[in-house]
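Asks: I would like to see how this sequence folds:
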Amino acid sequence: MLGRASPPFPKMQRLAFLVSRRPSYLLGRFAIVRDVYSRLNWLKDAVGGGAPLRIGDLYHPADAAIDVASSGHVLSGKTAAQQIAEMRAESYSMGPRLGAAAIAELQHCARTLPLHFNDADVGTYEALSQSPERRGNLAIATIRNSASLPMIRALASDRILYEAASLFLGYRPTEVSSWFFWSLANHLSDDERRAASQTIDYHYDVNGFNFLYVNFYLLDTDAMNGAHALIAGSSRRKRLRHLLGSARLSDAEVRETYGPAAERVIEGPAGAGFLEDTSCYHKALAPVSADRLMLQFRYQ
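Replies: The predicted model follows:
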């Protein structure tokens, strides 16, 4: 019946299963575990030195080494320390941003290079734009092998982003994943978008024991074309049942738990960026008026 508490033993069995098969998926939810992991990796850096930074597409091996250097394309009016202080309090920090040359090159790549959905080829964005029926069935289309693009590599290894990631993680990251993708405006229902793994519901990430996301909008983005939304401060403030249960929450439960004032909808022009601790509750708004083009880096 609705409203009844779940029996304790099945829940404990599920937790035991998660710990044995994928311990980071459960233990990484707890801020104290992430803090201990950071400290251990800091000690490893201090004793043996950091490993080279490697890059790969999201959910693929990070198998190419990249050198940390200034790309000249990442601009910021805040120090890394200022951004990380904001993240500790709010779970995100606005800035840095991309310069005009990087925006133009990435827009061109996104329109002309092959796209895929779940590794199945779907053509190019330009080709999809000529086929309303094909694009009408897609929620997301990802630029294939984005981690091999020179501009992506230059940005991922930019000293400004690397410094912020190192300060937040508490150690020098060894992996960065690239996700360069379109969110397409069409008539797909919310359930169809969920079936395509588009994260239009509030959830928090458990991508290991520690991680930082850097996000860039590559087109002007607002609430009508797929802006990112999050709950400020929720990365380190969760109820125990939310830590032990599903990582998803309904909009109603998010607002009941944190209050409507904690919700942020992040809008910005092409090139706008923000850092995010995706241990916070967050989601993507479904695009309605136009497509969204986004670049995400995940540092670990």
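Asks: can we go C-alpha only for contacts and neighbour counts from here?
Replies: OK.
Asks: can you map out the helices along this protein?
Replies: The residue ranges that make up the helices of the chain, judged by DSSP state H, are 8-21, 23-27, 31-48, 80-90, 100-112, 125-129, 132-135, 150-156, 159-169, 190-195, 240-244, 251-258.
Asks: quick one: which of those helices is nearest Ala270?
Replies: Distances from Ala270 to each of the helices of the chain were compared using Cα to Cα; the shortest belongs to helix 100-112, at 7.2 Å.
Asks: Give the buried residues for the closest one.
Replies: Using 16 or more other Cα atoms under 10 Å as the burial criterion, the residues of helix 100-112 that qualify are 102-103, 106, 109-111.
Asks: one step back: nearest to Phe211, of the helices of the chain?
Replies: With Cα to Cα as the yardstick, what comes closest out of these is helix 159-169 (6.8 Å).
Asks: Show me what the closest one is packed up against.
Replies: Judged by 3 or more Cα pairs under 8 Å, 6 or more residues apart in numbering; DSSP states H and E, helix 159-169 is in contact with helix 80-90, strand 212-217.
Asks: check contacts around Gly273.
Replies: For Gly273, the residues meeting the contact criterion (Cα atoms under 8 Å, 6 or more residues apart in numbering) are 94-98, 214-217.
Asks: what about 6 Å?
Replies: With contacts defined as Cα atoms under 6 Å, 6 or more residues apart in numbering, the neighbours of Gly273 are 95-97, 215-216.
Asks: The structure of the following sequence is requested for comparison with the preceding one:
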Amino acid sequence: MREHSKKLSILLNTIHRRVFRIGPMFVLARFRSCRVSYSYLQRVRQSADRRRHQTPQSMFQPLSESFFEAIDADRSVEELRKDGISLHFDLPPALVNEIYNLACSLPLQNSVRSRPFFKSEVTEGGRLPDGQLVSLGTAYKSRKLQLLNHECVSRVVNDPVLLKVVSGYLGYWPKRLSDLELYWSYATGLSVEEQMRQGNAIDYHFDLHGYNFVMAAFYITDTDRTSGAHVMFKNSHKKKTLPMLFSYSQPADVLRRQYGSENETIIEGKAGTGFVMDNSTYHRATTPESADRLLLRLVYT
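Replies: Down below sits the predicted model:
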């Protein structure tokens, strides 16, 4: 009884801290009922705007042609609702090469190094000329939306089929990107603790990007379980227990008991492989060991 009271007290203190110190969004967005309600309100607002012949506020301008013509948008939305993920959003090789070359030309930063560096400076094992090891390198880390100035990225962001899937899942036309990242994950041999200190999300966790959100991600390098593949639990955007809702991460064995080991999914593929995922599913990156990984990530809200 005393142990139960202690756990309850810890949980209540966590809830109090996150509501009053971090903000209500980081609490409310954990609950599907809140996300569904937010979706409904945005849909009503945008419908009212259209009746007044006003264009809903949005940063997106869908293009006339899509990279994903083979995608059935309605089916992808259903897959997202059921499993939390939809696959086969694959980019053409020419565009992948453009994005790869862009990532090689831009200055990079990470959370433990303020001085920018370039991909060409990183030697095998993630070592810079001054001897520092880096596990991540992000382009435009403090000004990520500047990536939209590069056509190879903006064409993906404004792809009409991708936007149709995103809006179908959100339940309204997306307003903005809450995150836009082009970043390297290096094969360094660093400890798990040091990788996490540098921002490498290799533990199972779920994200909160706003009151409602969905992510699209694209491997720009060949990626498998030895080079940073994304791993997630299908269905884990639903049916979280209360302690899970108010905890950032969970051990793999807890998630296997909750969702079934058959739903633990490793996403591997050649350069260009893409997928759309509800980032409130439990997910993580594998540790790059055999090769560096380059990822383009977009989060729509």
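Asks: one step back: of all the helices and strands packed on helix 159-169 of the first structure, which one is nearest Met294 of the first structure?
Replies: Across these, Met294 of the first structure has its closest neighbour in strand 212-217 (4.8 Å, Cα to Cα).
Asks: what's the matching range in the second structure for that closest one?
Replies: Counting by TM-score structural alignment, strand 212-217 of the first structure falls onto residues 214-219 of the second structure.
Asks: Next, the buried residues of the matching stretch.
Replies: Across stretch 214-219 of the second structure, burial judged by 16+ other Cα under 10 Å covers 214-219.
Asks: ok, and what's touching it?
Replies: Counting by Cα under 6 Å, 6+ apart, residues outside stretch 214-219 of the second structure touching it are 271-278, 295-300.
Asks: distance from that stretch to the first structure after superposition?
Replies: Once fitted to the first structure, stretch 214-219 of the second structure is off its aligned match by 0.5 Å on average (mean Cα distance after the TM-score superposition for the first structure).
Asks: Pull the distance from that stretch to the chain's centre.
Replies: From the chain centre to the centre of stretch 214-219 of the second structure is a distance of 6 Å (Cα atoms, centre = their mean, to the nearest Å).
Asks: Repeat that for stretch 268-275 of the second structure.
Replies: Relative to its chain's centre, stretch 268-275 of the second structure lies at 15 Å (Cα atoms, centre = their mean).
Asks: swap in stretch 191-198 of the first structure?
Replies: In this view, stretch 191-198 of the first structure has its centroid 17 Å away from the chain centroid, taken as Cα atoms, centre = their mean.
Asks: What of stretch 234-249 of the second structure?
Replies: Distance, stretch centre to chain centre, for stretch 234-249 of the second structure: 17 Å (Cα atoms, centre = their mean).
Asks: what's the answer for stretch 3-13 of the first structure, then?
Replies: Stretch 3-13 of the first structure sits 31 Å away from the centroid of its parent chain (Cα atoms, centre = their mean).
Asks: likewise stretch 227-235 of the first structure?
Replies: For stretch 227-235 of the first structure, the separation from the chain centroid amounts to 12 Å (computed by Cα atoms, centre = their mean).
Asks: same question, stretch 47-59 of the second structure
Replies: Centre-to-centre, stretch 47-59 of the second structure and its host chain are 28 Å apart (Cα atoms, centre = their mean).
Asks: Need the contact partners of it.
Replies: Residues external to stretch 47-59 of the second structure that are found in contact with it (Cα under 6 Å, 6+ apart): 46, 175-176.
Asks: Which of the residues you listed are buried? Put it as a ChimeraX command.
Replies: When burial is assessed using 16+ other Cα under 10 Å, the buried subset of the contacts of stretch 47-59 of the second structure is captured in ChimeraX by this command:
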select :46
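Asks: Dump the contacts of stretch 47-59 of the second structure into TSV; add distance to Thr287 of the second structure as well.
Replies: Listed next are these as TSV, based on distance: Cα to Cα, whole Å:
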residue	distance to Thr287 of the second structure
Gln46	42
Lys175	33
Arg176	30
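Asks: Quick check: of the contacts of stretch 47-59 of the second structure, which lies closest to Asn110 of the second structure?
Replies: Out of the contacts of stretch 47-59 of the second structure, the member with the shortest distance to Asn110 of the second structure (by Cα to Cα) is Arg176, at 23.9 Å.
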